[in-house]
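Enquirer: Sequence and predicted structure below; questions after.
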Amino acid sequence: NSMKFTPELIFKEKNINKVKITTNDKNSVTKGVKIIKSLSKYDIGQSIVINNGYVLAIEGPEGTDETIKRSLYLSKKYKLKNKSILVKFPKAKQDLRVDLPTIGIDTVKNCIKANIKGNQNIILDKDKIINLTKKNNFFIISL
């Protein structure tokens, strides 16, 4: 699978840049993972955006970046003050040989633009992403 042939792209650190993670953040991540796991049997998306315990967006066929953009629209529409959390996690029976959850620099930029705080994921452009996350007090954690 892709993890075997490109181990340098796999995100192994618990916290990519040591940004402090709050209890509310942890609760949102836990909720996101539970929802993705429960929706797995329906083959629905790898990503979910949660704001202060409320689900803003669940990934559909449009992909992660469009899910993030939709969450930005809803955050603005409802004037949400808190930062959101993006949880990206493989579905229960996902074939990781060909479809490993992946984030790249555009995904992180979209998260920052959408006020998302930002898991078995591939990270493309890892050094650029680490620098960008440090500049924006943005966290990425591995579960």
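Expert: Cool, the structure landed.

Enquirer: rest of the way, CA atoms for contacts and neighbours
Expert: Will do.

Enquirer: quick one, helices of this protein?
Expert: For the chain, applying DSSP state H gives helices covering 2-5, 23-39, 64-77, 105-113, 126-135.

Enquirer: One more to weigh against that first structure:
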Amino acid sequence: MSASQKPRKLGIAAGSGPMPVALAEAARAAGREVFIIGIKGAAEREIERFPHAWVGIGAMGEFIRLLKDEQCEDVVLIGPIRRPSLSSIIPDKLGRQIMPRVARWMLQGDDGLLRGLSSYLEEEHGLRIVGAHEIAKDLLTPPALLTSTAPNEADERDIDVAIRATLAIGALDIGQGSVACRGIVLALEAAEGTDAMLDRVAGLPAHLRGREGAREGVLVKLSKPGQERRVDLPTLGLTTVEKVAAAGLAGIAAEAGGTLLVDSEAVARAANRAGIFVLGLTPERIAKASK
């Protein structure tokens, strides 16, 4: 393979969860070199299976230096990072220089922060920000039922309710998921994330979560309307399945092509064992419910 044909080296800025490693594995399988920069306090130690470095959340100069030293031409920002308070960030020299911009981006919500950061890295440092789905399309949820268990009529109605709720909070840049049961919204995702929301649902009185001995209610995950799709797509994986099952819910419905899915085969097996469904929602299904 000539130098001109060689795939562009991929830098991965890793937040929490399994997706950074799943992406690195997919990129390497496709013939790409990868270098992972783990965000301290967020990324998992598993990233150390790959060439890597660790940086603090305010060390922007060190972050960019590492990417350039490693000759990373494409960069993916992936994995949630708890939004820090400005007072808790310990910036390096470049971090201090851009702190006023970061403060402005943060006032525009999560999507505004990610848009601002992406534009800054591209326009001022010549890096190309790409989405995980551009590197590995098989990490996206397919438009299909992944499990042997399928939603029943009551589940379909709850999916409709949760779609409308999730689109509403997404339009306000609040969150990317909600839970509905018997036509009632039980929980909305905000800054705490999906796992914490599902823990809250599991702690609700049993009569709110369905009949005793029966699974009722659904989790719906959607991207925010108009969001920057190269970063911060919703994600589901084994932990999501485990927490949905623990909350007594009947299943998961996620936006096909707009939700990252970590190891679809393992997710399907775990969901089948738990007796819950996992469904990829088509754009047509989402649009119909939104009306």
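Expert: It's in. Note that the coordinates shown come from a computational prediction; the quantities given were computed from them, not determined experimentally.

Enquirer: Quick check: TM-score for this pair?
Expert: Here the TM-score for the pair of chains, by TM-score structural alignment, normalised by the length of structure 1, is 0.91; 143 aligned residues with a Cα RMSD of 1.7 Å.

Enquirer: Mind telling me what residue 44 of structure 1 corresponds to in structure 2?
Expert: In structure 2, the residue matched to residue 44 of structure 1 (TM-score structural alignment) is residue 174.

Enquirer: Tell me the spacing between that match and residue 166 of structure 2.
Expert: 9 Å (Cα to Cα, to the nearest Å).

Enquirer: between those two, which one's more packed in?
Expert: Comparing residue 174 of structure 2 with residue 166 by other Cα atoms under 10 Å, the one with more neighbours is residue 166, at 28 against 19.

Enquirer: shouldn't the more buried one be in contact with residue 234?
Expert: No - using Cα atoms under 8 Å, residue 166 of structure 2 is not in contact with residue 234, being 11.7 Å away.

Enquirer: so what's the match of residue 44 of structure 1 closest to, chain neighbours aside?
Expert: For residue 174 of structure 2, ignoring the flanking residues on the chain, the nearest one in space by Cα to Cα, 6 or more residues apart in numbering is residue 190 at 5.4 Å.

Enquirer: Aligned to the one you found, what sits in structure 1?
Expert: Under TM-score structural alignment, residue 190 of structure 2 pairs with residue 60 in structure 1.

Enquirer: close enough to count as contact, that match and residue 44?
Expert: Yes - if you go by Cα under 8 Å, residue 60 of structure 1 and residue 44 touch, sitting 6.2 Å apart.

Enquirer: now residue 117 of structure 1: how far from residue 20 of structure 1?
Expert: Going from residue 117 of structure 1 to residue 20 of structure 1 by Cα to Cα gives 11 Å.

Enquirer: again with residue 88 of structure 1
Expert: Remark: distance between residue 88 of structure 1 and residue 20 of structure 1 (Cα to Cα) = 19 Å.

Enquirer: ok, now residue 128 of structure 1?
Expert: Distance from residue 128 of structure 1 to residue 20 of structure 1, counting by Cα to Cα: 20 Å.

Enquirer: Hmm, residue 193 and the match of residue 44 of structure 1 touching each other?
Expert: No - Residue 174 of structure 2 is beyond contact range of residue 193, at 10.2 Å (criterion: Cα under 8 Å).

Enquirer: In contact with residue 195 of structure 2, which residues are there?
Expert: Shown in contact with residue 195 of structure 2 (Cα atoms under 8 Å, 6 or more residues apart in numbering): 239, 240, 243.

Enquirer: The first one pairs with which position in structure 1?
Expert: When the two structures are superposed using TM-score structural alignment, residue 239 of structure 2 falls opposite residue 106 in structure 1.

Enquirer: Contact partners for that match?
Expert: residue 65.

Enquirer: Any idea how many residues pack against the nearest residue to residue 43 of structure 1 once chain neighbours are set aside?
Expert: Distance criterion Cα to Cα, 6+ apart; nearest residue to residue 43 of structure 1, sequence neighbours excluded, is residue 91 at 7.3 Å. By other Cα under 10 Å, 24 other residues sit near residue 91 of structure 1.

Enquirer: From residue 67 of structure 2, how far off is the aligned residue in structure 2 for residue 91 of structure 1?
Expert: Counting by TM-score structural alignment, residue 91 of structure 1 lines up with residue 224 in structure 2. Going from residue 224 of structure 2 to residue 67 of structure 2 by Cα to Cα gives 29 Å.
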